[in-house]
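Colleague: What follows is a predicted protein model with its sequence.
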Amino acid sequence: MPELDMLQEFLDGGQVDPAVFALRPDYRALLLAVDGLVPGPSDHASEEMLQAAESAARELLTDGPAEQVPHVAAWREAYQGFGAKPSRTRNSLEALLRRAVSGLPRVNRLTDLYNAVSVLHQIPLGGEDLNRYSGAPRLVRATGTEPFDTSADGAAVIEHPEPGEVVWCDDAGVTCRRWNWRQARRTQLGEDTTAALFILDALEPIADEALHAAAEDLAARLTLLGPDVRVARRLIAAGSPANERD
């Protein structure tokens, strides 16, 4: 099991390319590297969290459709900034809010947990299997040649992002397309995941305090998933020191 300083070292290698900050200077990424998780299928605790998130989403959407939620609207604008059509490829927060009306997916305890936290705090949030990473996470504007491991009609396929698209990647290829739209199959969380990377994405009007509150909520819930859970974190923002740790 990696020591805490090894988790922090992994996060220290993470980067957001200046071209991404040029597109959205208000962007912030809060990364959590977690080890010591006890994996498993959806359970009673994750079911309760999802039900709470569904109720919160339904109440939120009584005031208007998902695209009018301020943070969703900000992400729609960001998607347009690199040429994506937000009505066709929705950011992960909008997609979850829309699904919450009829019911959020039940996947596994880790995925259920971070989906619920995403909805409850209205922040896009992704989870990746840390043991399947090759190198550190990087957020870049794609060249269009990077491989993206996904599926189509039930079959595994390799696709490529559009040139200029904002993507998370590692040394082996794209791990998430269009900032926070679709994750690669290679690094998906599963019922055997014991170490994970979580990425919380924020744009204005989300304040740093709200971003950190979401991360604290996520970390607190993750520590309940095993007696030896370790959590390291790092905030990456434009114009800030190269590394900020809690």
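Modeller: Sure thing, it's come through. Residues are numbered from 1 along each chain as shown.

Colleague: from here on, contacts and neighbour counts on C-alpha atoms
Modeller: OK.

Colleague: And the strands in this protein?
Modeller: 15-16, 28-35, 125-129, 138-141, 148-152, 155-159, 166-170, 173-177, 182-183, 195-202, 230-237 (DSSP state E).

Colleague: Kindly tell me how buried Thr143 is, as a neighbour count.
Modeller: 13 (other Cα atoms under 10 Å).

Colleague: you'd agree it is up against Val166?
Modeller: No: applying Cα atoms under 8 Å as the test, Thr143 and Val166 come out as separate, 9.8 Å apart.

Colleague: Dump the strands of the chain to a markdown table, plus mean neighbour count and distance to Leu211.
Modeller: A markdown table is the format used below for the strands of the chain (neighbours: other Cα atoms under 10 Å; distance: least, Cα to Cα, whole Å):
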| stretch | mean neighbour count | distance to Leu211 |
| --- | --- | --- |
| strand 15-16 | 18 | 17 |
| strand 28-35 | 24 | 8 |
| strand 125-129 | 24 | 11 |
| strand 138-141 | 22 | 18 |
| strand 148-152 | 17 | 28 |
| strand 155-159 | 12 | 32 |
| strand 166-170 | 23 | 19 |
| strand 173-177 | 24 | 20 |
| strand 182-183 | 20 | 21 |
| strand 195-202 | 23 | 7 |
| strand 230-237 | 21 | 10 |
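
Colleague: Next up, a structure to set beside the first:
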Amino acid sequence: MTGPRALQEFLDCGTVDADVFALRPDYRAVLLAVDGIVPGPSTERSEALLVAAEASARRALADRSVEELGHIAAWRSAYASFGARPQRTRNSLEALMRRAASGLPRINRLTDLYNAISVLHQVPLGGEDLAGYDGAPRLVRAVGTEPFDTVAGGAPAIDYPTAGEVVWCDDTGVTCRRWNWRQGRRTQLREGTSSALFILDALAPMSDMALRAAADDLATQLLTLGSGVGIATRVIAAGATPSGGT
């Protein structure tokens, strides 16, 4: 998948089921499809972003617990609404915030970058390899028979979501379980990833302006990863029509 038109067409085919909006009418997502990424190890730039994110997390947690942060509390409530136990299955933002005190992971410049943006803007943010996708992304409430390509006991395994669980999926199966908890192996970012999908998930109290600022910051940082980087965006919200740009 290359070129802005192909990226935008991919995003415009993405959907969020009405059952998900019925569960949380305040849900919004920004999707970014990106190609032209030049893979590489962590850099001084990605290190500086992670250091800034760690400092931001320490400030946010100076006088309150992780669970008391507004957006994290909202996601814990959302998890409980479809039967997940938030104290055991933490959304991706909460998992990063809990690691920030001892240091965020250093993986490669692409992963470092989006982890830092997630913490800096206090938004769950998933990154996936577009080369692993089969069809457009869809957010649904699972039937329970959708395959999820994962790892168990250190070996590849197929798992299944529980009925009613909120999952991202494509035509082959689940790509991310429990909204923004755990990504699948089939579409995970790799050292050689050159095209990717990023999903920023928002609930109240996060405003549309704050969500857009996070997406803009992510796009700005992604543009530093190669001279030929192309980006398409799509905002999905209850009652909204497709909107995006490159």
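Modeller: Great, that's in hand. Not measured: the values here are computed from a predicted model.

Colleague: just to revisit the earlier point, redo the strands of structure 1 as JSON lines? Include distance to Arg90 of structure 1.
Modeller: Converted to JSON lines, these look like this (distance: least, Cα to Cα, whole Å):
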{"stretch": "strand 15-16", "distance to Arg90 of structure 1": "21"}
{"stretch": "strand 28-35", "distance to Arg90 of structure 1": "19"}
{"stretch": "strand 125-129", "distance to Arg90 of structure 1": "13"}
{"stretch": "strand 138-141", "distance to Arg90 of structure 1": "18"}
{"stretch": "strand 148-152", "distance to Arg90 of structure 1": "17"}
{"stretch": "strand 155-159", "distance to Arg90 of structure 1": "18"}
{"stretch": "strand 166-170", "distance to Arg90 of structure 1": "14"}
{"stretch": "strand 173-177", "distance to Arg90 of structure 1": "11"}
{"stretch": "strand 182-183", "distance to Arg90 of structure 1": "9"}
{"stretch": "strand 195-202", "distance to Arg90 of structure 1": "14"}
{"stretch": "strand 230-237", "distance to Arg90 of structure 1": "23"}
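
Colleague: With respect to Tyr79 of structure 1, which of these lies nearest?
Modeller: Ranking the strands of structure 1 by their distance to Tyr79 of structure 1 (criterion: Cα to Cα) puts strand 166-170 first, at 8.6 Å.

Colleague: how near is the closest residue to Ala210 of structure 2 other than its chain neighbours to Ile72 of structure 2?
Modeller: Among residues not flanking Ala210 of structure 2 along the chain, His121 sits closest, at 7.7 Å (Cα to Cα, 6 or more residues apart in numbering). In this view, His121 of structure 2 and Ile72 of structure 2 are 12 Å apart by Cα to Cα, to the nearest Å.

Colleague: higher neighbour count, those two?
Modeller: Taking other Cα under 10 Å, His121 of structure 2 and Ile72 do not tie; Ile72 has more neighbours (24 against 21).

Colleague: That one contacts Leu93, doesn't it?
Modeller: Yes: Ile72 of structure 2 is in contact with Leu93 according to Cα under 8 Å; the separation is 7.2 Å.

Colleague: rewinding a little: aligned partner of the residue nearest to Ala210 of structure 2 in structure 1?
Modeller: Under the alignment defined by TM-score structural alignment, His121 of structure 2 corresponds to His121 in structure 1.

Colleague: how about the longest helix anywhere in structure 1: buried residues?
Modeller: Across structure 1, the longest stretch assigned as helix under DSSP state H is helix 44-60. For helix 44-60 of structure 1, the neighbour count (16 or more other Cα atoms under 10 Å) marks Ser46, Glu47, Met49, Leu50, Ala53, Glu54, Ser55, Ala56, Ala57, Leu60 as buried.

Colleague: which of those sit farthest apart?
Modeller: Ser46 and Leu60 (20.9 Å).

Colleague: Report the contact partners of Gln8 of structure 1.
Modeller: By Cα atoms under 8 Å, 6 or more residues apart in numbering, Gln8 of structure 1 lies in contact with Ala33, Ala232, Arg233, Arg234.
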